[in-house]
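[1] Structure here, sequence nowhere to be found:
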């Protein structure tokens, strides 16, 4: 199972998908493109609490984290 973890001002939301299901992969890729297009940074978990920034959708990533753009104030 893959999961997209979207961080925002209210906490986080999780969206799971089955990488073997073409329709679920299509929806996950659409979510990835929408979030990164809206300014979110995507990072794939690589293990031991580490993550690596990614700019391309990877259906085989176990967890992808989405961080919102920082806002100055």
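    Looks like it arrived, so ask away. Computed from a predicted structure; not experimentally measured.
[2] rest of the way, CA atoms for contacts and neighbours
    Will do.
[3] Residue 7: how many residues sit nearby?
    Other residues near residue 7 come to 15 when the count uses other Cα atoms under 10 Å.
[4] Check it against this one:
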């Protein structure tokens, strides 16, 4: 099972999906587009202590982590 992890003001929410299912992948890609469209930054873990920003859905990623847009002033 692969996971989309979305960080927000309440902590996080997790969306699990089977990356061997075409329907589940289509829904995960839709969610990816939804979150990045709202300004979230998407990242995947490439190794111990190594996180890489991504701009398109990676169906092979076991975990995709979304961070909300930072707002400051």
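    Happy to help now that I have it. As the structure is a computational prediction, the values presented were derived from the model and not from experiment.
[5] For the two chains, what TM-score is obtained?
    TM-score of the superposed chains, computed with TM-score structural alignment, normalised by the length of structure 1, equals 0.94; 73 aligned residues with a Cα RMSD of 0.9 Å.
[6] The residue nearest to residue 68 of structure 2 when sequence neighbours are not counted: what's it in contact with?
    Nearest non-adjacent residue to residue 68 of structure 2, counting by Cα to Cα, 6 or more residues apart in numbering: residue 40, 4.5 Å away. Listed by Cα atoms under 8 Å, 6 or more residues apart in numbering, the contact set of residue 40 of structure 2 reads 66, 67, 68, 69.
[7] Pull the distance from the host helix or strand of residue 7 of structure 2 to the chain's centre.
    In the assignment (DSSP states H and E), residue 7 of structure 2 maps to strand 2-8. When distances are taken as Cα atoms, centre = their mean, to the nearest Å, strand 2-8 of structure 2 is centred 5 Å away from the chain's centroid.
[8] distance from it to structure 1 after superposition?
    The superposed strand 2-8 of structure 2 is, by mean Cα distance after the TM-score superposition for structure 1, a mean 0.5 Å from where its aligned residues fall in structure 1.
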